[in-house]
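>>> Sequence and computational prediction follow.
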Amino acid sequence: MVELRDFRAADCRQLVEWIEGPAELWNWSGHHFSWPFDEGQLAEYAAESATPLRQSWMAFDPTNDHVVGHVSVRIDAANASGRLGRVLVAPEVRGKGYGAAMLTKALDAGFGDLGLEQIELGVWDDNANAIRLYEGLGFGCDRVLRDVVQFAGKSWSAMQMILPRSAWAADAASA
């Protein structure tokens, strides 16, 4: 349903177009970027994505080459772990299964080519759709960080989730 290709600086415009406002930017990146969001803010991120510190991809539908999403894994090689982040599905294809397909490919790459032993992530605890998706992929809640930040007049809590290689391998074997 999807394939991944490396994220490039030329993809920055696409990400900017998908982020429709400050709350969506915050949900996607936390404090790493600011509104108004522009391609210039993504230059450092694109550069880091070309190093061993981070692997970032654009997901596309191979039947029509339409770009449908973005995902990234920050790599901690010393601990053979990664942190999944910057997950974004193109607005026009949300709810059609592309997110799960994209994340499955990213997890396959993380546990495969990247040789990671575990992948973790953080998700705002009010993002029920994302939490349901991550749980469906085998992630479990490790802890909840309550009221970690104030943004847009509300207190935000972050759920930290983890997926060990053994759980991913067991899931893949049963599929």
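In hand now; what should we look at?
>>> CA atoms for contacts and neighbours, from now on please.
Will do.
>>> contacting residues for Val93?
Val68 (CA atoms under 8 Å, 6 or more residues apart in numbering).
>>> Distance from the longest helix along the chain to the middle of the chain?
For the chain, the helix that runs over the most residues, judged by DSSP state H, is helix 98-111. Computed by CA atoms, centre = their mean, to the nearest Å, the chain-centroid distance of helix 98-111 equals 9 Å.
>>> ok, and here's another one to check against it:
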Amino acid sequence: MKIREFEIDNDFDIIKDWITDERTHAMWSANHLIYPLDKDNLCKVLSEIKEMFGDKAFVAVTDEGSVVGFYCYSLNNTTNEGMLKFVVVSPQVRGKGVAGEMIKLALKEAFDNPDANAVHLNVFPENIRAKKFYEKIGFKERRTDENAFMFKDEAWGRCNMVISKLL
């Protein structure tokens, strides 16, 4: 597997149907993206987070050339912490170690920058599978804000998780 920058014209049609229900979409994007995923909206949001935070979008690609994962990453030069956002893998590869391999490659790339001391992300504690996945990778819960997000009649917490560079 390798990581390369996301190319909206080549990759959007591959990733657009990976999330098929509104609740899962909200857990993935915290409603920063419209449901169902729309190319123009994704392009606009990616442009905005690049402008505000320096985010770049990436895809994970198998040795055979298939796009199997997507995420965004930026480094805050004030805190020296990177941040992962919008992490998702193809439904066809879930549960097969692909997400773990993708995140490990993303962390390697992040920590190749000598200024990056840690990488963090936010996950809803109600997304039990995702939270356990990040814990398995080595992320530790830093804090949880209760009732930070509303989805219809549900109130979700927001758990900030962090992994530090091994010295």
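Done, it's in. Since this is a predicted model, take the numbers as computed values, not measurements.
>>> TM-score for this pair?
Once superposed, the chains reach a TM-score of 0.89 (TM-score structural alignment, normalised by the length of the second structure), with 165 aligned residues with a CA RMSD of 1.9 Å.
>>> hmm, back to that, next structured bit after the longest helix of the first structure?
Per DSSP states H and E, the first helix or strand lying C-terminal to helix 98-111 of the first structure is strand 118-124.
>>> now for the longest helix of the first structure, which elements pack on it?
Applying 3 or more CA pairs under 8 Å, 6 or more residues apart in numbering; DSSP states H and E, we find helix 98-111 of the first structure packed against strand 3-6, strand 66-76, strand 81-89, strand 118-124.
>>> With the second structure overlaid, report how far it is off on average.
For helix 98-111 of the first structure, the mean distance to aligned residues of the second structure following superposition is 0.3 Å (mean CA distance after the TM-score superposition for the first structure).
>>> between that helix and strand 81-89, what angle do the directions make?
With axes from the mean of the first three to the mean of the last three CA atoms, to 10 degrees applied, the angle from helix 98-111 of the first structure to strand 81-89 works out at 160 degrees.
>>> State the span of the second structure onto which helix 98-111 of the first structure is aligned.
The alignment of helix 98-111 of the first structure onto the second structure (TM-score structural alignment) covers residues 98-111.
>>> returning to what we had before: name the residues that touch the longest helix of the first structure?
1-4, 59, 68-69, 71-73, 82, 88-89, 116-119, 133, 137, 165.
>>> Let's see that with 6 Å instead.
Leu116 (CA atoms under 6 Å, 6 or more residues apart in numbering).
>>> likewise stretch 45-62 of the first structure?
2-7, 9, 66-75.
>>> cool, stretch 159-175 of the first structure as well?
117-125, 139-144.
>>> so which of those residues is the most crowded?
Counting neighbours by other CA atoms under 10 Å, the top entry in the contacts of stretch 159-175 of the first structure is Ile119, with 24 neighbours.
>>> residue contacts, the nearest residue to that one once chain neighbours are set aside?
Nearest in space to Ile119 of the first structure, with sequence neighbours left out and distances taken as CA to CA, 6 or more residues apart in numbering, is Gly82 at 4.7 Å. With contact taken as CA under 6 Å, 6+ apart, Gly82 of the first structure is in contact with Val73, Arg74, Ile75, Asp76, Ile119.
>>> Run a quick check on the first one versus Val87, I expect a contact.
If I follow you right, that is Val73 of the first structure. No: using CA atoms under 6 Å as the test, Val73 of the first structure is too far from Val87 to be in contact (9.6 Å).
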